[in-house]
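What shape does this take:
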Amino acid sequence: MKPYFRVTWNVLKYNLIKFFKCKNLKIRGIVLLGYNTKLQVHKTSQICIGKNVVSDGRCVIIADKNAKVEIGDKVYFNENVMISAKKNITIGNGCQFGPNVKIFDNNHQFNKEKGVLFEHTMGDVIIGNNCWIAANVIILKGAVIGDNCVISAGCVVKEYIPPASIVTQERAIKIVPIEDREL
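All right, here's what the predicted structure looks like:
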C-alpha cells in the first residue's frame, strides 16, 4: 500500500504544530514519520527535519526552550527511538537507528546533600553522515560521532568517535553452575 495517507497526515500534523507551538519547525521534504511519533517542542526551539526521514513505530523528539534539533536527509528511526535536546543535537544524512536508541544532550545535576536536582548540564551531540546506530545504544552529551561509523548494540557513547569506526562495548558474561546447598 502506498503511504499517501501517512504523508498527508504528517503534513497536516506538523503544519499544525508549526502554527500553534513552534514557529521554527522546518520540514524540508516528504517525511514518513510513524503515527505514534511525538514531537514535544518549546515555542523557542528550532527543529529541522530533512527529506525522506522515516520512523517505524513510536519515536519521541523533545526540544526544550532554545534547543536545536537538526535531522538530515534519508534518516531512518526504528521503534522506540528517543531524542531529548536542551541544547543541540545534529544528525547527519543517511543515518539509521535501531530500536530503543536514546540520545540525550543533557543530564541532571546532582550532589550528595540534595541528590538529583532539576538543573541540567548540557553539551552538543553530533552524529555524522551514514552512521548505523544499533539497538539499545545510548548517546550522551558531548558525543561526536564521525561519518560512516557503526555503533554496536548496547553501547553507551559520550566521547569523540573518529570517522569510519566500529564501536563495540565488551561485557564479559559469567556463567556459574548452581550448587546444591542446604537452607
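
From now on I want contacts and neighbour counts done on CA atoms only, so please keep to that.
Fine.

Neighbours of residue 167, how many?
Using other Cα atoms under 10 Å, the number of residues around residue 167 comes to 17.

Excluding chain neighbours, give the residue nearest to it in space.
residue 151 (4.8 Å; Cα to Cα, 6 or more residues apart in numbering).

Hmm, the one you found is touching residue 168, no?
Yes: when contacts are counted by Cα atoms under 8 Å, residue 151 is listed as touching residue 168 (6.6 Å).

How about the contacts made by the residue nearest to residue 167?
Neighbouring residues of residue 151 by Cα atoms under 8 Å, 6 or more residues apart in numbering: 131, 132, 133, 134, 137, 166, 167, 168.

Proceed likewise with the subsequent sequence, for comparison:
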Amino acid sequence: MIDTLNKIFTVIYSIYFNFKYLPFSTAKYLPIKINYKTRVKIDKTSRIVVKDYRRFSVKLGLQGTPFVSDNSSSTLTLNKGATMLFYGGCVIGQGQNIYVDNNAKIVIGNNVYINKNVLIQCTNLISISDDCLIGWNVRLRDTDGHRLIRNDIEIERKKSNIYLRKNVWLAADVIVLKGSVISEGSIVATGSIVVGLKLEKGNCLIAGIPGRVKRTGITLEN
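Okay, here's the model as predicted:
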C-alpha cells in the first residue's frame, strides 16, 4: 500500500515539476520523473534542458541497488544561472545530492546510470558522457570547497572541470575531484580517490589513493 502511494505521489509531483521548471514545449512530454521526497531549490534564472522527450526518460532520486540503503531524502539545487543538461535517458538513484553553483553546468549524456547516494558538487563544469555507469556512494566535486588561509592570506579556491568520457565505470565509494579526466572505457576501482588525473589513453583500470593507472587494455563486460 505504501509503495503504491509513493508511486502515485511521485507521478503527481513529477507532473508539477515538469511544468514548473521546463518550457511548456518540453514539459508537455513529461520527460522527467522525480521522487516526490526530493528537496528542490531551483533559481528562476537557472535552466534544466532535456533533449530526449520520451516520457520519464530522466529519472531523479529513483531506483538503485536494493541491498544498499539510501539517504532519507534527495536534494537538487540549481543556483543563479546554473544549467543541468540531459542528452538522453538517465537514471540517478535514491539519495542523490546534486548542487550546481552560480553559472555552473552539469552535462549528462545518454544511457547513464548513477546508483544510490551520489553527491555531485559542481561550481564550473562536470561532464558525464554516454553509457557511463556510476556505483553507489560516489562523489564528484570540481572545487576545493572551504576557504583556506595561509599566513593570513586566503588561498585562491581554483575550479577545474571534471570529464567522464564515454563508457566509464566508477565503482562504489569512488571520489573524483577537480581537474580529473577519465578516458573512454576506463574503470575506477572501489574506494579510489582520483585527484586531477588526466587520461588520454582509453580502457584503463585506475585504483588507489590517489588513483593511478594499474592496468591497460581493460574492457567492462556488460
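
Just give me the neighbour total for residue 48 of the second structure.
Around residue 48 of the second structure sit 17 other residues, with neighbours defined as other Cα under 10 Å.

Sticking with it, tell me its helix or strand.
Residue 48 of the second structure belongs to strand 47-50 when assigned by DSSP states H and E.

what's the mean distance for that strand versus the first structure?
Compared with the first structure after the fit, strand 47-50 of the second structure shows a mean deviation of 1.4 Å (mean Cα distance after the TM-score superposition for the first structure).

what range in the first structure does that strand sit on?
Strand 47-50 of the second structure corresponds to residues 24-27 in the first structure, going by TM-score structural alignment.

Could you do stretch 86-97 of the second structure as well?
Using TM-score structural alignment, stretch 86-97 of the second structure pairs with 49-60 in the first structure.

what comes up buried for that stretch?
Residues 49, 50, 51, 52, 53, 54, 55, 56, 57, 58, 59, 60 are the ones in stretch 49-60 of the first structure that count as buried (16 or more other Cα atoms under 10 Å).

try stretch 142-162 of the first structure
Quick answer for stretch 142-162 of the first structure (16+ other Cα under 10 Å): 142-158, 161.

picking that back up, not counting the match of stretch 86-97 of the second structure itself, show me its contacts.
Contacts of stretch 49-60 of the first structure (Cα under 8 Å, 6+ apart): 26-40, 70-83.

now do 6 Å
27-34, 36-38, 71-82 (Cα atoms under 6 Å, 6 or more residues apart in numbering).

Buried ones among those?
In the contacts of stretch 49-60 of the first structure, burial by neighbour count holds for 27, 30-34, 37, 71-82, counting by 16+ other Cα under 10 Å.

Can you tell me the SS state at the residue nearest the centre of the first structure?
Among the residues of the first structure, the one closest to the centroid is residue 83, at 3.5 Å (Cα atoms, centre = their mean). Following DSSP: H, G, I helix; E, B strand; the rest coil, the label given to residue 83 of the first structure is strand.

Mind telling me what it corresponds to in the second structure?
In the second structure, residue 83 of the first structure lands on residue 120 (TM-score structural alignment).

and if you look at residue 128 of the first structure?
So residue 128 of the first structure corresponds to residue 165, using TM-score structural alignment.

okay but its match is in contact with residue 181, surely?
No: Residue 165 of the second structure is beyond contact range of residue 181, at 7.5 Å (criterion: Cα atoms under 6 Å).

Residue 17 of the second structure is in what secondary structure piece?
Per DSSP H and E: helix 2-21 holds residue 17 of the second structure.

So which bits of that helix are buried?
For helix 2-21 of the second structure, burial by neighbour count (16+ other Cα under 10 Å) applies to 10, 11, 13, 14, 15, 17, 18, 19, 21.
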